[in-house]
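> Fold the stuff below for me.
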Amino acid sequence: MLSHHSKWIQSLTADFLKSHCKSVRGTKQAHALLLRTHLFCDNLFASKLISFLASNSGDILYASRIFAQIHSPDTYICNTMIRGFAKSHTPSESISLYYYMVRCGVPCDHFTHPFVLTACARLREVRLGPRFHSEVLKNGLEPDLFVANALIQFYGSCGWVGDACQVFDRSPVRDVVTWNVMINGYVERGLYEQAFGLYEEMLKLDCIQPDGVTLISLVSACTQMGDLNRGKWFHSCSKELGLDKNLTVGNAILDMYIKCGDLELAREVFLGMDERDVLTWTSMLMGLTSLGHFQESLDLFRRMQFEKIQLDEITLVSVLTACAQTGALDQGKYVHLLIDRYNMKRDIVLETALVDMYAKCGKIDLALQVFDKIRVRNVFTWNAMIGGLAMHGHGKEAIALFDRMKHDQVMPDHVTFIALLCACSHAGLVEKGFEMFRTMKEVIRLEPRMEHYGCMVDMLCRAGLINDALNFIETMPIEANSVVWAILLRACRMGGHFELAQRVGRRVIELEPDSCGRYVMLASVYAGLSQWDDASKIRNLMKRQGIEKIPGCSWMEFNGTIHQFVAGDKSHLLVKEIYAMIEEMTQRVSLDGGHAPAPPDVPFDIADEEKEYSVLLHSERLAVAFGLISTPPGSPIRIAKNLRVCNDCHSFLKVVSRIYNREIIARDRSRFHHFRLQLDPKRLSARINNDQNDL
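Model (predicted):
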């Protein structure tokens, strides 16, 4: 029995609970106080403990232990526990607690059923939902706004949009939440037009105004549909409603523009945002990477660090992808350092991105180090490593790694066999290539795609088996596309099969009339035959159709900055020094005698000397010249190019590497070209065949 100071004690206790029930530790102290003062039996005080512990910041298990000690819990306490369990990792406890209420005669109110329905939705317990709906009807609670919203939410999340619509239509009172839940139900089921129609109905009402949740759902629908025009309209609506400054709405609009491919408007939204969170920065960075603006993506990453934006694994995967595409090895190594320094969660996606980055930046040995340390690998990890070995010309090692992949019982996919066939193609392993092709079809039961047939044609062409390649194309079970014919065209041109090249070239242009590369290749065939009129006709046809030749472009990373060069480029700050080095390189290579210039098939009737000069200014030579004047003697030079390295440049750079005692690693769109220094094949094979993680 309380003393005459009980009211004073109750007042102090209430203040103590208010100040302490903000953390689990403080709530435990409050619990102890209630036990000492014998106030725990008062549901008003016990409910304060339950309220915090059943919240997202509390401890639901501790809350359940306290609940078990309460002799006669009231409706509020039971509802609080049901809501807590509904949001926890054990939502089924909410349903058990509801039946406990019914057995104990604790009255249910209009809050009880919505919390139970939330638990049913999370559990996807479709059968239980209608049972609780019938109890709602029995108790006359369906007209209640909170209950109606919960029913619509339940049916919508379980995919019963028709039932959700019935509850929505019968509801006598609707607020913005009611409309939002119904719109979101349509969006989640892919019924976008119904969602847009409901929004138009909503706009006709004077008493209801759309909020941020409304627009996020509708903008998300535009994103999933790829409907840029409608997305722009909802962006305008957000401005009219004064919601465009809402961070979550802004993030949704930014994501919509990026995924719909309008980078310019995405930039405008990003730069116009008053507030940005990590999601904003990550969305913009991922968008730049996915749309091919790799240098801008890396610039944004540096800005994120300057502004101390917290990095996460998703951000770093995008940065590593940009590094891989531009050959930015130093930046990639820096990201790897950040991962280790901040002990970031190295999930399989991030680990695979590291493997891919090192492989595509020319460091196949570092790619293997990362790969060997990964404890659990999926098919994407294996594909990245096998593809990396293939790009570097290590065909036998790629096949050996595939054997390890089978030993680890990882099922290969279509990408695996593209990498393996490329490996066989680059290494000249024709018989092994056909063996892999048969394995894919007959053992793994994967139906070959056009890419696989293209790899087989490329393999035959590289081996000089032009007639076999033509026969392979003509007997394919699917009709060859322009890419497959273009592979044969290139081989015909390089091998001097000009008659077949003309026929194939015309076929390629018929299949892909908008590709500049196809016209240039056919014009080069005519130039090789000195048929200047025909070459001129092809170029005039390109002009009439408004097709422009894609300029050769090369990149080189120096001091964390990507330097870009195009053929004949004079825009670089060190242009005088670069051109002076080009002249020096040319003279020294000429004196060496190890390179016999092969005038390219320029489709113009000009002197060989002029053709030679045009090759001197190819972008890869400019990039290597910059590397020679800007990096320390003896250090490697790494460049990347958007097109194939021509034969003349390949021969030229091979001699440059030897004369200047430099390792030159050039990556073009199909593979790596290593000059002078290579990873020891014996050591590489030993590494791949070693199943032990000994690094």
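
> alpha carbons only for contacts and neighbour counts from here, please
Will do.

> what residues are up against K48?
Contact analysis of K48 by C-alpha atoms under 8 Å, 6 or more residues apart in numbering lists 17, 21.

> Surely it is within a helix?
Yes. Under DSSP: H, G, I helix; E, B strand; the rest coil, K48 falls within a helix.

> chain center to stretch 248-259: distance?
Offset of stretch 248-259 from its chain centre (C-alpha atoms, centre = their mean, to the nearest Å): 16 Å.

> Nearest residue to A121 in space, please, no chain neighbours.
Counting by C-alpha to C-alpha, 6 or more residues apart in numbering, A121 lies nearest to F154, which is 5.2 Å off, once chain neighbours are set aside.

> isn't the one you found right up against E125?
No. Using C-alpha atoms under 8 Å, F154 is not in contact with E125; the gap is 9.7 Å.

> Which of these two has more residues huddled nearby?
Each of F154 and E125 has its neighbours counted (other C-alpha atoms under 10 Å); F154 has more, 30 against 15.

> Shouldn't the more buried one be within a helix?
Yes. Under three-state DSSP, F154 falls within a helix.

> List the contacts of it.
Listed by C-alpha under 8 Å, 6+ apart, the contact partners of F154 are 117-118, 120-121, 129, 164.

> With distance to R375 and neighbour count added, can I get the residues you listed in CSV?
CSV is the format used below for the contacts of F154 (distance: C-alpha to C-alpha, whole Å; neighbours: other C-alpha atoms under 10 Å):
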residue, distance to R375, neighbour count
L117, 41, 27
T118, 38, 24
C120, 38, 25
A121, 36, 23
G129, 43, 21
A164, 46, 25
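
> Which ones among the residues you listed map onto helices?
Counted as lying in helices by DSSP state H, out of the contacts of F154, are 117-118, 120-121, 129, 164.

> Can you tell me how far the residue nearest to A121 is from G212?
21 Å (C-alpha to C-alpha, to the nearest Å).

> And A121, by the same measure?
23 Å.

> all helices in the stretch 551-695 of the chain, in order from the N-terminus.
Assigned helices in the stretch 551-695 of the chain, in chain order: 575-592, 608-616, 619-630, 647-659, 681-689 (criterion: DSSP state H, counting those that start in this stretch).

> Can you check which of those helices gets nearest to V335?
V335 lies closest, by C-alpha to C-alpha, to one member of the helices of the stretch 551-695 of the chain: helix 619-630, at 23.1 Å.

> contacts for the closest one?
Helix 619-630 has contacts (C-alpha under 8 Å, 6+ apart) with 552-556, 558, 564-569, 577-579, 581-582, 585, 637, 639-641, 645, 649, 653.

> how about 6 Å then?
The contact list for helix 619-630, computed with C-alpha atoms under 6 Å, 6 or more residues apart in numbering, reads 553-554, 565-567, 578, 581, 637.

> relative to helix 647-659, how tilted is that helix?
Angle, helix 619-630 to helix 647-659, by axes from the mean of the first three to the mean of the last three C-alpha atoms, to 10 degrees: 20 degrees.

> quick one more, to check against the first:
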Amino acid sequence: MIRWAWKTVLHKSWKSILKTVTFSLPKACNKQLPFHTELSIIYPPVPPRFCHGSCHLFDEMPQRTQGLYPIGFFYLLNLIEYCKLKPHLQSVVNVHALALKAGVLDHLPASTSLVMAYSRAGDYPSSVAVFGEICCKDVVVWNAMITSAVENELFRDALSVFAQMLQEGIEFDSLTLVIAISAVSRVTKRLGYLQAVHSLGVKKGLVSDCDLHNALISSYAKSGDLGSSVRMFLETEMKDEISWNSMISGCLRNDQPDKSLCYFKKMVSCGIEVDTVGLTCAISAATCLQDLSNGRAVHGYAIKLGYNETAHVSVLNSLVSLYSKCGDVDAADTVFRGIYVKDLVSWNTMINGFSSNGMILEAFHLLRRMQLEGSIQPDTVTILSLLSLCAESMLLIEGKIFHGFLIRRFIGLGILVINSLMNMYSKCNYIEKAEILFMSAQDKDLVS
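Okay, the predicted model is just below:
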């Protein structure tokens, strides 16, 4: 617990309101500090674009201009802002109580930050409650509420809030539409919703916004309407790396890897800065086409940009997959060995590479290495890859070992694993065991 001495530092008008308040903060901040000298250092108003983790676009956009308020007001506002960026539910609750006592929640920026703080601390119902208590809501508050629903994966709730905003005649901005599109892209039958949001942007003259254009490019591609995605891309005057990445990944998503590589080449020729997203998609496109020549060219370009380092493990994993599926296992193994901090995808990709190229001993040896290192253990993907290898090579003993491993490690086996085990036992002429698995499976599918 930390005791802040409020009355010695606040403006005279605050002395009658704020006395001595006790509240808890995360353990990292658990030390005694004089309020007036240390608070602004420990909890400065951190610009959201510098916070760790994935911040929503809502945090990155300019919000409101600040007026003149007593000095103590901004200390409280900084506390609420800190709770939004570093969410901790008990701290949010305590700062909320402090803000209520001080009357700070009449200030819209404070209320908006509190809505986001509760949401990111995992208490979405409290975000809704705070939002409901705000009398004069502006577009920023509505954007915060829609963002809160999206961040909690309540996408239909987000669309309901957006619809309510429209019904009440609130003037929305381009950020509102971007957030709504992020919700639309995660619901089923989204194309109609997306076209409706697009129409609203056209009607209000907001489609010139670059962020809105990029959101529409990506969402149309995810909805399977690649033609509309291409049209939006061509209409974008100031194309940035997000615009190009959206087209490269969109073509790949819609089973057009050749067009994906084409857009990547155009992106490079236009001098646009290439990031991990563009490189990974280009390598995946070359993998789909089994185009080793273009894959090596992208690999060379990645090395030139410095993307052969461990920090860009997603690019290296894509290269392992490329070389494995194109039959160059030595090159895949060389890239794999160069990954200093391997993640689960790295191991699974290399094991699958050995398996798909019939290198049985190497696959089992790599699995043993994976278990001995201890930091990362096999998962279902690892086992499925090796069970497939056991089935094709009729390795009954090894298949039984994996079956035992699955029983020990997992409480229940999913239908994918059961089907793979049935396939393995059947191909190893152990039909009785395959039949037992079939009878024990509760949710049989066509493969079963």
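
> which residue lines up with the residue nearest to A121 of structure 1 in structure 2?
When structure 2 is aligned by TM-score structural alignment, F154 of structure 1 is paired with S219.

> What about E373 of structure 2, how many residues nearby?
9.

> how far away is it from L366 of structure 2?
Per C-alpha to C-alpha, E373 of structure 2 is found 11 Å from L366 of structure 2.

> With N423 of structure 2 instead?
Counting by C-alpha to C-alpha, the gap from N423 of structure 2 to L366 of structure 2 is 23 Å.

> and what of K304 of structure 2?
The value you get for K304 of structure 2 to L366 of structure 2, if C-alpha to C-alpha is used, is 30 Å.

> who has more neighbours, these two?
L366 (16 against 10).

> Now check structure 1 for the residue matching the more buried one.
Checking TM-score structural alignment: L366 of structure 2 goes with L300.

> how big's the offset between whichever strand or helix holds that match and structure 2?
Assigned by DSSP states H and E, L300 of structure 1 belongs to helix 294-306. Superposing on structure 2 and averaging over aligned pairs (mean C-alpha distance after the TM-score superposition for structure 1), helix 294-306 of structure 1 comes out at 1.0 Å.

> From the chain's centroid, how far away is the following helix or strand past that helix?
Counting by DSSP H and E, the next helix or strand C-terminal to helix 294-306 of structure 1 is helix 313-326. Distance of helix 313-326 of structure 1 from its chain centroid, counting by C-alpha atoms, centre = their mean, is 9 Å.

> After superposing, tell me the mean distance of helix 313-326 of structure 1 to structure 2.
So helix 313-326 of structure 1 averages 2.8 Å relative to structure 2 (mean C-alpha distance after the TM-score superposition for structure 1).

> which other helices and strands contact that helix?
helix 278-290, helix 348-360 (3 or more C-alpha pairs under 6 Å, 6 or more residues apart in numbering; DSSP states H and E).

> Which of those helices has the highest mean neighbour count?
Compared across these, helix 348-360 shows the largest average neighbour count, a mean of 25 (mean count of other C-alpha atoms under 10 Å).

> average offset between it and structure 2?
For helix 348-360 of structure 1, the mean deviation from structure 2 after alignment is 3.2 Å (mean C-alpha distance after the TM-score superposition for structure 1).

> angle of that helix against helix 313-326?
Between helix 348-360 of structure 1 and helix 313-326, the angle comes out at 20 degrees (the same axes, to 10 degrees).

> what's the neighbour count on the closest residue to S126 of structure 2 other than its chain neighbours?
Nearest residue to S126 of structure 2, sequence neighbours excluded (C-alpha to C-alpha, 6+ apart): Y118, at 6.2 Å. The number of residues packed near Y118 of structure 2 is 28, by other C-alpha under 10 Å.

> hang on, isn't Y118 of structure 2 packed against A129?
No. Under the criterion of C-alpha atoms under 6 Å, Y118 of structure 2 is not in contact with A129, lying 9.9 Å apart.

> so what's L470 of structure 1 up against?
For L470 of structure 1, no contacting residues are found, by C-alpha under 6 Å, 6+ apart.

> A strand includes it, no?
No. Assessed with three-state DSSP, L470 of structure 1 is helix; it does not lie in a strand.

> Compute the distance between it and A527 of structure 1, please.
Distance from L470 of structure 1 to A527 of structure 1, by C-alpha to C-alpha: 23 Å.

> now swap in D372 of structure 1 and tell me
Taking C-alpha to C-alpha, one finds D372 of structure 1 at 50 Å from A527 of structure 1.

> Same question for C78 of structure 1.
With the distance defined as C-alpha to C-alpha, C78 of structure 1 ends up 87 Å from A527 of structure 1.

> again, but for R539 of structure 1
Taking C-alpha to C-alpha as the measure, R539 of structure 1 falls 11 Å from A527 of structure 1.

> Could you report the neighbour count for the corresponding residue of structure 1 for Y340 of structure 2?
Matched to structure 1 by TM-score structural alignment, Y340 of structure 2 sits across from D274. Neighbours of D274 of structure 1 under the rule other C-alpha under 10 Å: 11.

> ok, now I466 of structure 1?
Neighbours of I466 of structure 1 (other C-alpha under 10 Å): 21.

> In structure 2, what sits opposite A221 of structure 1 in the alignment?
By TM-score structural alignment, A221 of structure 1 lines up with A285.

> dump the residue contacts of its match.
P257.

> Superposed on structure 1, what's the mean shift for the helix or strand harbouring it?
Assigned by DSSP H and E, A285 of structure 2 belongs to helix 276-289. Following superposition, helix 276-289 of structure 2 is found to deviate from structure 1 by 1.6 Å on average (mean C-alpha distance after the TM-score superposition for structure 1).

> buried stuff in stretch 400-408 of structure 2?
By neighbour count, with 16 or more other C-alpha atoms under 10 Å as the criterion, the buried positions of stretch 400-408 of structure 2 are 400, 402-403, 406.

> re earlier: top of the contacts of helix 619-630 of structure 1 by neighbour count?
Scoring the contacts of helix 619-630 of structure 1 on neighbours with other C-alpha under 10 Å, the highest-scoring entry is S554 at 27 neighbours.
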